[in-house]
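Peer 1: Structure of the sequence below:
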Amino acid sequence: MSGSILKRILIGKPLKTSALGEQKLNKLKALAILSSDALSSVAYGTEQILLVLAGIGFLAYWYSIPIAIGVLVLLVALILSYRQIIYAYPRGGGAYIVSKNNLGENAGLIAGGSLLVDYILTVAVSVSAGTDAITSAFPVLHEHNVIIACLFVVLITILNLRGVTESASILAYPVYLFVIALAVLIGTGLWKIATGDVGSVEHTPIGTAVPGLSIFLLLKAFSSGCSALTGVEAISNAVPNFKEPSAKNAVRTLTMMGIILGVLFTGITLLAYWYGISPKADETVVSQIASEVFGRSGVYYFIQVTTALILVLAANTGFAAFPLLAVNLAVDKYMPRIFTIRGDRLGYSNGIVTLGAASILLIFLFKGNTEMLIPLYAVGVFIPFTLSQSGMIKKWFTERPKNWKWKMSINLAGAIITLTVLLILFTTKFSQVWSVLIFLPIIVFIFHRIKGHYEDVAKQLRMDENHKAEKPEGNIVILPVAGITKVVDNSLAYAESIGQTIIAVYVAFDRESEKRMEEKWQAYRPDIRLVTIHSQYRSLVRPLRRFIDVIEEKGAENHNSVTVIIPQFITKKSWHNILHNQSSLLLKAHLLYRRNVIVTTVPFRFEK
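Peer 2: Okay, here's the model as predicted:
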């Protein structure tokens, strides 16, 4: 099966550019594809809080309630702030555009670089967490976590290469099934609490004194719980993916996501506290709650399967937002231009493939350990959170539109809270997040180098009044030959059509073949000069390069151009290539960067 046929089977037939409008998302599909990351964090947000409190002991678990309230306050502030960002910047770009336009180039690049890394972490964390949920229900698979996670990434990558609308249509069902499953779990759990039918579970009463508990640990638990807010910014980055009116639909989707996220996170945290759930290495908190409420029944497995699905598919938020952010950076010349090219299915396929490959690498490096990845994940998103809020404060203060004081106060509250969380993360988890201080400057440096290159290229390509191309007085054509064949004859005919001076060059590995070639050439084309070079070390490319160097130097002195014609035969079937040496390709690669040498390939196609 050829590669093109396999590509069509996996990705589908190419779409016309005119079909781009059909690839826009309505609110229900957008909620599924762009909110899956934020909604999925319900599955591990509460667990991250309990993991910190577990270091104090069972008595400290009641603090999960006030910590959850703090997370909800931050959620409200972020939703209100990002509503304003969407209306102010309806073309997408989110924190990158806001920071760049209002705080300067480097602030924008820090926000953009943080989000790019964060989306890679989104995929790695989500898929790893989904794999953990599967192995919690089926412990026999636990040792295969990394392989299972990588296969999921490949699957989601292929889905996204098929197009935004198609992937959204498929992924919407698991997302809404997860919301239904958790709603059933929370509703049933609260009903049992209300009716007193919760067995003899013991939980620490709210307000119980906990010896040894410090503000530092509470702040660490709060910062861990803030991992439930990752993904909130994705909608602001992907506004162009919405159907018109795109900004209005994006804001409504953001609001729906905030309400659902708040209800689910609150419900799971309350149930975990009331049922006295403690985090375990081999079973998630949601799995324990479901087991307590329903036992190991069909409903339990339904909850586990949907939880695993949304955790895996939450990676799709990264696949939806990463390519669009990469496009914004590439348009501004901070990333390679290949990221601006739409693929066969009208998606930005280069960004999708890059994200998939980087995520797989990360899963291998961290061995699928989500607990190790989540702190980096949270820092990666709270940096652009803080920068975007600060950028909006400056925007409102500078432009002073109608109701600017109210708008600025919302972003000011958001900036203060997100900066506080960011400082807490760095203070309490520095040993886990210190690498951010190294790789972010490196990323910004790379962005500047890429833009510097594009600016240099533009400067060199730009026409000016004094520019006049120098016309060579003659063309010296060098034709490497391996014998007297149809390939050489074909190339020689072309050489005579473009050159005034033609030199055939033959590299011999022994004196006998050198002499035979000279005799054959004399009989074949005595009118064309043949230069034979004896290569004592059986090297083909190096002697040719030295000869071309000499001709190039002489050509420059006499204002002649030098053209190297490389004969190359084209096999009928691609696998035939492995049966032939690739000396023509090697020579072309060595000559490609010569300043004053033109390299031309003359193909000779085989019929069988």
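Peer 1: Please count neighbours and contacts with C-alpha atoms only from this point.
Peer 2: OK.
Peer 1: all strands of this protein, in order?
Peer 2: Using DSSP state E, the strands of the chain run over 474-481, 501-508, 529-534, 560-570, 597-605.
Peer 1: Compare those strands and give me the one nearest residue 352.
Peer 2: strand 560-570 (32.9 Å; C-alpha to C-alpha).
Peer 1: Can you pull up the most central residue in this structure?
Peer 2: Geometric centre of the chain, nearest residue: residue 355, 2.7 Å, by C-alpha atoms, centre = their mean.
Peer 1: follow-up on the earlier one: I'd like the strands of the chain as TSV, with distance to residue 265 and mean neighbour count appended.
Peer 2: Shown next, in TSV, are those (distance: least, C-alpha to C-alpha, whole Å; neighbours: other C-alpha atoms under 10 Å):
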stretch	distance to residue 265	mean neighbour count
strand 474-481	72	21
strand 501-508	74	20
strand 529-534	77	17
strand 560-570	62	21
strand 597-605	64	16
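Peer 1: Of all those, which one is nearest residue 223?
Peer 2: strand 597-605 (59.6 Å).
Peer 1: Can you say which of the strands of the chain is nearest to residue 45?
Peer 2: strand 560-570 (58.2 Å).
Peer 1: give the contact list for the residue nearest to the centre of the chain.
Peer 2: The contact partners of residue 355, taken as C-alpha atoms under 8 Å, 6 or more residues apart in numbering, are 119, 120, 319, 322.
Peer 1: quick one: contacts for the third one?
Peer 2: Meaning residue 319. 119, 123, 157, 160, 352, 355.
Peer 1: With residue 116 as the reference, measure out to it.
Peer 2: 11 Å (C-alpha to C-alpha, to the nearest Å).
Peer 1: What sits closest to residue 41 if chain neighbours are left out?
Peer 2: With sequence-adjacent residues excluded and distances taken as C-alpha to C-alpha, 6 or more residues apart in numbering, residue 41 is closest to residue 228, at 4.7 Å.
Peer 1: One more, please, to line up against the first structure:
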Amino acid sequence: MGITEGLKRALVGRKLRSTQLGETLLPKRIALPVFASDPLSSVAYSPDEIFLTLSVAGVGAYTYSWKIGLFIAFVMLAVVASYRQNVQAYQSGGGDYEVATVNLGASAGLGVASALWVDYVLTVAVSISSAAQYLGSAVSVFQGHEVAVAVTGVVLLTAINLRGAKESGTAFAIPTYVFIVSMLAMVAWGFLREFVGGGLPDAETAEFTILPEDPFMSGLGGLAFAFLLLRAFASGCATLTGVEAIANGVPAFRPPKGKNAATTLLILGAVATTLAFSIVVLANITNVRIAEDPAEQLLRPDGSPVGHDFHQDPIVGQLARVIFDHFPPGFLIVTVATGLILLLAANTAFNGFPVLGSILARDRYMPRQLDTRGDRLAFSNGIALLAFFAIALIIAFDAQVTRLIQLYIVGVFVSFTLSQAGMVRHWTRLLKDTTDRSVRIRYNRSRAINGFGFMVTGVVLVVVLITKFTHGAWIAILAMVIVFLLMKAIRGHYDRVSLELEIHDSDVTLPSRVHAIVLVSKLHKPTMRALAYARVSRPNTIEALTVEFDPAETEAMMQRWDELAIPVPLKVINSPYRELVRPVLRYVKELRKASPRDVITVYIPEYVVGRWWEQLLHNQTALRLKGRLLFMPGVMVTSVPYQLDSAGKAKERLSKERPAAGDVRRGFQGD
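Peer 2: Sure thing, here's the model as predicted:
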């Protein structure tokens, strides 16, 4: 095993056979952290976005936060109920893409796919950036280095996911469950202290006031404030991101797949809704203050701004500090668990994005390489592609969640809305062919659920588009359009290639003749091997071809050719400008014109070397020739290898038995 292979095995793990795919399927307890970590983690930043948006109008606008949270909880329950129908009706892993394609047509399916692709990339960027911010608030040494921390997090997640879904799920299960338990404990203890223990103390930011922006200086009300409430609602809907990933990941569940996926969705909806709404309520109870521009908007009791030295902690961090003010380990556990879940939340995208990419590749809308499983039966190319785009976004937006989240949500609700419309049509089509009364009742109930989901998500989509378009959502929409057109172009290319490769009557007939050309640079062993191989192939005609640079050298070669009595005619073409590739191409092209029905086979002698630096000293001309000849119709190119001594030694080194790791420790030693 070479160094490169050893590093790969250490990073990825041992190879798995294709027959071991069933061993990678997930039970519900592992599927929950794998597919639900994104919506679960969003409760750590979606309440912040509600308060940050409302802070534009000052502290008075905070009174609307719990009402917005209530509406978001309502939307979450509607979406979860709708998707429970999806995962049981469509279990192939296509999710929203499959639902929209089958029921609404290919263009609708591509619209969903483009929205999901953009959303998955944003999921990784937003989650990892938020985790970097939480880490910065907990450990001061990381403050100001959020971009480096976020990029490192993406690289770490990529490495873990390359080891396969089951191993990544096992690795993420403990932090996810620690987050769920610690957050539920914080919320329960907070309410217990408030309603039974005499009340919670105020947050450390409660003494601050918030300076409203100009349109709200005179108070709340009017069209501008109504628009602000809609913006806050749209930003808070980040809680719903990741729900669709379970629909895309149904094949990864253990049987019965649909039932297990639906149960996981129900658990996810209940926990995420409870936590998100509770955090909003507790933030109001403890008078948390948080602003988009804390340095200028947050004012001390004396009316002076807090300044740029002030570090604004997220809401969950402030709540944990207040609720566990007599139990410091509780604050530490919640903060660390929140940072970890935000880091691991991107794992939802790392499981959904590659699966969707493989399905699109199978349908010829994406490069076929995305449908290739790696050594650990994961879609490695899709994982690497997702990591690349996420890192690019993190660097471009400086790992700032508030800037990134403006691009978020749009793709989610595009896929939600089209998927629910497709499901309504799915149940309607089934009802036309069903006469059994009990089955019709079940189908009608499912159609009603999906119809309700369509109306709710459609309204939210309109709100999101109106309120977030000018705040950055146009970038996400533009990206979706580009991905949509790119997928159309890829499908067009594959269709054209398939059409060109169809067998016609003329493809069955044999060529008139085969004319062989052996390229000769000098008379040596590689040339003799190429001549022998060309002769044994029995072409109709054969000739050797050399390009003359120096007449004296050419004369000497021809004399040696005659001395060896080589039974192949040697053709010499002149090159007054000392070119090699162009004269050969011109000669081959003239032969093709003279006999278009003939096939020309060009034999090129090549050195095989064993060291990387030797490759730089040989074969450059052969590579250029091959690259040009491959584009000529009716021309076949054959490389005839000749192994130098270094290649033989390299082969011997590779064939030697090497001690495996731990052999010496176990007492097994070579001779």
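Peer 1: So what does the residue nearest to residue 41 of structure 1 match up with in structure 2?
Peer 2: The alignment partner of residue 228 of structure 1 in structure 2, by TM-score structural alignment, is residue 239.
Peer 1: Which stretches in the stretch 451-600 of structure 1 count as helices?
Peer 2: Along the stretch 451-600 of structure 1, the stretches classed as helices by DSSP state H, counting those that start in this stretch are 486-498, 511-524, 541-557, 583-591.
Peer 1: quick one: which of the contacts of residue 319 of structure 1 is nearest residue 258 of structure 1?
Peer 2: residue 119 (19.4 Å).
Peer 1: what residues are up against the aligned partner of residue 263 of structure 2 in structure 1?
Peer 2: Here residue 263 of structure 2 is matched to residue 252 in structure 1, going by TM-score structural alignment. Contacts of residue 252 of structure 1 were listed using C-alpha under 8 Å, 6+ apart, and they are residue 27.
Peer 1: Against residue 75 of structure 1, how distant is residue 252 of structure 1?
Peer 2: Applying C-alpha to C-alpha to residue 252 of structure 1 and residue 75 of structure 1 gives a distance of 15 Å.
Peer 1: Just the endpoints, please. Distance across stretch 53-60 of structure 1?
Peer 2: Across stretch 53-60 of structure 1, first to last residue, C-alpha to C-alpha, it's 6 Å.
Peer 1: any residues touching it, and which ones?
Peer 2: By C-alpha under 8 Å, 6+ apart, the list of residues contacting stretch 53-60 of structure 1 reads 61, 63, 204, 208-210, 212-213, 217-218, 221, 278-279.
Peer 1: ditto for stretch 504-519 of structure 2
Peer 2: Outside stretch 504-519 of structure 2, the residues touching it (C-alpha under 8 Å, 6+ apart) are 527, 530-531, 534, 539-546, 597-605.
Peer 1: likewise stretch 182-201 of structure 2?
Peer 2: For stretch 182-201 of structure 2, using C-alpha under 8 Å, 6+ apart, the contacting residues are 275, 278-279, 282, 285-286, 320, 322-324, 330, 333-334, 337.
Peer 1: 6 Å instead?
Peer 2: 323, 334 (C-alpha atoms under 6 Å, 6 or more residues apart in numbering).
Peer 1: cool, stretch 448-465 of structure 2 as well?
Peer 2: Residues contacting stretch 448-465 of structure 2 (C-alpha under 6 Å, 6+ apart): 78, 79, 82, 234, 413, 417, 420, 421, 424.
Peer 1: residues in structure 1 matched by that stretch, start to end?
Peer 2: So stretch 448-465 of structure 2 sits over residues 409-426 in structure 1, by TM-score structural alignment.
Peer 1: just how off-centre is that stretch within its chain?
Peer 2: 26 Å (C-alpha atoms, centre = their mean, to the nearest Å).
Peer 1: One more: stretch 560-569 of structure 2?
Peer 2: Chain-centre distance of stretch 560-569 of structure 2: 60 Å, with C-alpha atoms, centre = their mean.
Peer 1: Same check on stretch 172-179 of structure 2?
Peer 2: For stretch 172-179 of structure 2 - counting by C-alpha atoms, centre = their mean - the centre lies 22 Å from the chain centre.
Peer 1: about what we covered before: the match of residue 228 of structure 1 and residue 76 of structure 2, how far apart?
Peer 2: 8 Å.
Peer 1: Same check on residue 122 of structure 2?
Peer 2: For residue 122 of structure 2, the distance to residue 76 of structure 2 - C-alpha to C-alpha - is 20 Å.
Peer 1: Now residue 20 of structure 1: closest residue in space, sequence neighbours ignored.
Peer 2: That would be residue 346: by C-alpha to C-alpha, 6+ apart, it lies 6.7 Å from residue 20 of structure 1.
Peer 1: So what's the residue count around residue 373 of structure 2?
Peer 2: 16 (other C-alpha atoms under 10 Å).
Peer 1: Which residue in structure 1 aligns with it?
Peer 2: Match for residue 373 of structure 2 (TM-score structural alignment): residue 342.
Peer 1: Let me see the contact set for that match.
Peer 2: Shown in contact with residue 342 of structure 1 (C-alpha under 6 Å, 6+ apart): residue 348.
Peer 1: mind redoing it with 8 Å?
Peer 2: With C-alpha under 8 Å, 6+ apart, residue 342 of structure 1 has these contacts: 348, 349.
Peer 1: Likewise for the one 5 residues further on?
Peer 2: Listed by C-alpha under 8 Å, 6+ apart, the contact partners of residue 347 of structure 1 are 160, 161, 162, 163, 164.
Peer 1: how does it look with 10 Å?
Peer 2: Residue 347 of structure 1 sits next to 15, 20, 23, 160-165, 320, 323-324, 340-341 when contact means C-alpha atoms under 10 Å, 6 or more residues apart in numbering.
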